[in-house]
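A.B. asks: For reference, the sequence and a predicted model appear below.
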Amino acid sequence: MRVLLSTYGARGSVEPMVGLAVRLREFGVEVRVCAPPDEEFVELFAGVGVEMVPTGAPVRPLVTTVVPGSAAGLAERAAALIGAQFGTVAAAAEGCDALLATGPLPVTAGARSVAEKLGIRYVHVGHQPVGLPSPHQPPPARRGRPLPPGVTDHRELWEEDARIADDMFGAEINSRRAEIGLPPVDGVRDYAFTGTPWLATDPVLSPWQGSGLAVVQTGAWFRPDERPLPAELTAFLDAGPAPVFVGFGSMPVEPAADVARAAVEAIRAGGLRAVVSRGYAGLDRIDDKDDCFAVGEVDHRALFARVAAVVHHGSAGTTTTAARAGVPQVVVPQGADQPYWAERVTALGIGVGVESRAAAHDGPVLTAESLTGALAVVSHPRVRARAAAVAATVRTDGTTVAARLLLDAIG
């Protein structure tokens, strides 16, 4: 039995696929993954012995150079992504029994078209619920295509979002479909989602509230990671009280030096030490004092188990990993689904969200003062106890559930 996984995006879109690929292989499935050709992803799959087919352009240069919210070059990038699905992904899917895809709409709509042409099972999976139509939430705005102002009915907004998706991607998708003998689709977004999309999030951290879609919630997908923490980091952790972790993952916060300074000053104001994660933003130490340590790529599960709090951007992966570790969180959302995760952390009582943007400002507005207040809140014993209680409920069998569902679907 052979399965192809197709993904495109930053680490939050790629790393969960590593976990599923490893679990499928344990079930005796032959797995290959189409993913961006960034060196970090190549190394990620090589480290677990899963075949990776480089697909599309590298993600990191794109993330770190595109102006947030800008639609400049979007049509060209979307066309290239769609072309990659009908080209590289289609070739990789030959002989497979199923194709599971995640990522932006050009990827998933293209992937389903490929599966349709080959006559194999297709599954759409999301790693956050914000993009799935629901009467309980509005759709996220698409780049360069704002939703109509003044409209508050969520159903009406989702209908408008479907029309916008067709305007943005429908012609390119249908042109590619015609080239391989497939009829046009009307409603690209819903075609990509299917009526039974999978949602790979934890049901306690991210309960699905919706109607119309038969969403299958598997639990979050974790990749196996047995790497020890670097010796220098372990020595730093052992040398004093538990530090506060600060990292923004794949978000290119600017100016990075100001963000790092604000964070470290706030942590020091509370008499605490800091571990700063470089990430895409390139955060680093602000001076040579020995109460701060800078890290690159490390096992977050192992590290979070030894910190007093996690200050982060609010991605699905970091939020879930911190929750699983039972550590209080301060979420400083930068965009996309991150405000949702900040709200969930606050609602669960396992941390707080910090407003990161001003109305007329496009960059982070994180200050030492705002973070100092947030850290004071999450240091309260009540928050720590709540974080520990929620940690006990976080499911760790998401990849097992997904693998079994997929095998059952293939039949």
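C.D. replies: Arrived safely.
A.B. asks: C-alpha only now, for contacts and for neighbours.
C.D. replies: Fine.
A.B. asks: which residues in the stretch 201-350 of the chain form helices?
C.D. replies: According to DSSP state H, counting those that start in this stretch, the stretch 201-350 of the chain carries its helices in the segments 231-238, 256-269, 300-304, 316-325, 338-348.
A.B. asks: by contact count, what packs against the shortest one?
C.D. replies: This means helix 300-304. In this structure, helix 300-304 makes packing contacts with helix 316-325, judged by 3 or more Cα pairs under 8 Å, 6 or more residues apart in numbering; DSSP states H and E.
A.B. asks: same check, this time on the first one
C.D. replies: The elements that helix 231-238 packs onto, with contact taken as 3+ Cα pairs under 8 Å, 6+ apart, are strand 292-295.
A.B. asks: ditto for the second one
C.D. replies: The criterion is 3+ Cα pairs under 8 Å, 6+ apart, and the helices and strands that helix 256-269 contacts are strand 274-277, helix 368-378.
A.B. asks: now do 7 Å
C.D. replies: Applying 3 or more Cα pairs under 7 Å, 6 or more residues apart in numbering; DSSP states H and E, we find helix 256-269 packed against helix 368-378.
A.B. asks: Just after the helix it packs on, pick out the following helix or strand.
C.D. replies: Next in sequence after helix 368-378, counting helices and strands by DSSP states H and E, comes helix 381-391.
A.B. asks: could you point out which element follows that following helix?
C.D. replies: As assigned by DSSP H and E, the chain's next helix or strand after helix 381-391 is helix 398-410.
A.B. asks: quick one: buried residues of that next one?
C.D. replies: By 16 or more other Cα atoms under 10 Å, the buried positions in helix 398-410 come out as 398, 399, 400, 401, 402, 403, 406, 407.
A.B. asks: quick one: the nearest residue to the fifth one once chain neighbours are set aside and residue 18, what's the gap?
C.D. replies: If I follow you right, that is residue 402. Nearest residue to residue 402, sequence neighbours excluded (Cα to Cα, 6 or more residues apart in numbering): residue 218, at 5.9 Å. To residue 18, residue 218 is 16 Å away according to Cα to Cα, to the nearest Å.
A.B. asks: okay, pairing it with this:
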Amino acid sequence: MRVLLSTYGSRGDVEPLVALAVQVRALGAEVRVCAPPDKEFAELLAGVGVELVPIGAPMGTMVRPASSAEAARRVAELAGQFEPVAAAAEGCDVLLATGLAHFGSRSAAEKLGIPYVYATFCSYLLPSPHRAPPPAPLLPGRPVPPEVTDNRVLWDLNAQLFNTLHGESLNAHRESVGLPPVGDVRSFIFTDHPWLAADPVLDPWQETADLDVVHTGAWIAPDERPLPDELLAFLDAGAPPVYVGFGSMRGVSEDIAAVAIEAIRAQGQRVLVGRGWAGLGLIDDKGDCFAVGEVNQQALFARVAAVVHHGGAGTTTTAARAGAPQVVVPQAGDQSYWAGRVADLGIGVAHDGPTPTTESLSSAVRAALTPEARERARSVAGTIRTDGATEAAKRLLDAAG
């Protein structure tokens, strides 16, 4: 049996597929992964001996669309990934897509006549009458009427937004490869049977008659890499530091490292800065601060006092598993949702907005370091599932028949 996993996104979209690929292979199937050609993604997959089929431009060169016209152009590019995905899927028995790979991947599976699964790492975009959809920033000229409060009506408007932003570009490509147009882009993307690859405690899903969601749990790959000697020396030299890092986010405010260091120092804490894609660094040579590149966060977060981060699904889950209190400073997308979940669970603080001041972040760090937040974080850590990738691998091979 042969399986193709396809994704287009940041490390948070690629790393879970590494975990799933390992489990699929452990069940005796062949597996390959379509992903952006960034060096770090290639290294991730090579580390577990899984073939990478590069698609699209490196994610390190991508910027967020700033208008509906730019979004349409991006969709045309993503739909154009059909050709390499379809080539990689030849002879495969099932195709699973995540991230922004859906535009090309679902069409490829349809063209080849093989089963298709779409998985998301956060439920906030999945239609549900139990909550309102997220805001739609790319159409500022078409705000939702303030008198509309019914969730079902709001989700209908959300579906219209998907059609407006993506329908023309998607259907133009489908016509070019001999496929019929789609009338409901959102349903095309998520299907009527999406998988939710998130922890049920961190991201619960309330059943709905409109969507049959399979909640697998998060796909977590055990990381056995040792921490660098220099980092270990810093950790051993004093009290556990507060970690601050923004992962694959590049558009963070220029002074956010300085703000974070000053805010954490104001609480009498040492600071550990994760450089990330934003290239964060130190502001002086004082011994209470240390900067690191890409490291084993599973091991690292078990040794810090708190984690200040952007709110990516992977970072949120890793910090929760480690029992580290969190301060989430959401920058984009689903990160505000994860910030809210951290606050609702009592395992940390949701910062109000993407650009903290020294005062606002200092207050948030102080709240995250309270005994109550620490105890709650430790309590929730014991509930986080670690079998999500195994569950998903079994289901995927069942879907392949």
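C.D. replies: Perfect, I can see it now. Remember, it's a predicted structure, so these values are computed and weren't measured experimentally.
A.B. asks: Residue in the second structure paired with the residue nearest to residue 402 of the first structure?
C.D. replies: If you follow residue 218 of the first structure across to the second structure using TM-score structural alignment, you land on residue 216.
A.B. asks: returning to what we had before: tell me which of residue 218 and residue 18 of the first structure has more neighbours.
C.D. replies: residue 18 (25 against 22; other Cα atoms under 10 Å).
A.B. asks: Surely the more buried one and residue 223 touch.
C.D. replies: Yes - between residue 18 of the first structure and residue 223 there is a contact under Cα atoms under 7 Å: 5.6 Å.
A.B. asks: Number of residues surrounding the aligned partner of residue 100 of the first structure in the second structure?
C.D. replies: Aligning on TM-score structural alignment places residue 100 of the first structure opposite residue 96 in the second structure. Residue 96 of the second structure has 23 neighbours, counted by other Cα under 10 Å.
A.B. asks: Packing partners of the helix or strand encompassing residue 96 of the second structure?
C.D. replies: Secondary structure from DSSP H and E places residue 96 of the second structure in strand 94-99. Counting contacts by 3+ Cα pairs under 7 Å, 6+ apart, strand 94-99 of the second structure packs against strand 2-8, strand 116-120.
A.B. asks: what's the average distance of the first one to the first structure?
C.D. replies: To tie it back to what came earlier, the one meant is strand 2-8 of the second structure. Strand 2-8 of the second structure, aligned to the first structure and superposed, deviates on average by 0.6 Å (mean Cα distance after the TM-score superposition for the first structure).
A.B. asks: Leaving out the residues flanking it, which one is nearest to the aligned residue in the second structure for residue 236 of the first structure?
C.D. replies: In the second structure, the residue matched to residue 236 of the first structure (TM-score structural alignment) is residue 234. Ranked by Cα to Cα, 6+ apart and with sequence neighbours excluded, the top spatial neighbour of residue 234 of the second structure is residue 290, at 7.2 Å.
A.B. asks: ok, now which ones touch the residue in the first structure that the one you found lines up against?
C.D. replies: By TM-score structural alignment, residue 290 of the second structure lines up with residue 293 in the first structure. By Cα atoms under 7 Å, 6 or more residues apart in numbering, the contact list for residue 293 of the first structure reads 274, 275, 276, 285.
A.B. asks: picking up where we left off before, the match of residue 218 of the first structure contacts residue 393, correct?
C.D. replies: No - contact criterion Cα under 7 Å: residue 216 of the second structure and residue 393 do not qualify, at 9.6 Å.
A.B. asks: Now the longest helix along the first structure: buried residues?
C.D. replies: Using DSSP state H, we find that the single longest helix of the first structure is helix 11-26. For helix 11-26 of the first structure, the neighbour count (16+ other Cα under 10 Å) marks 11-25 as buried.
A.B. asks: For that helix, name the packing helices and strands.
C.D. replies: helix 398-410.
A.B. asks: what about the helix it packs on, how far off from the second structure?
C.D. replies: Helix 398-410 of the first structure, aligned to the second structure and superposed, deviates on average by 0.8 Å (mean Cα distance after the TM-score superposition for the first structure).
A.B. asks: What is the corresponding segment of the second structure for that helix?
C.D. replies: The aligned range for helix 398-410 of the first structure is 388-400, by TM-score structural alignment.
A.B. asks: How about residues contacting that stretch?
C.D. replies: Residues outside stretch 388-400 of the second structure that contact it (Cα under 7 Å, 6+ apart) are 19, 20, 23, 24, 93, 94, 115, 216, 217, 218, 219, 220.
A.B. asks: Thanks a lot, see you next time.
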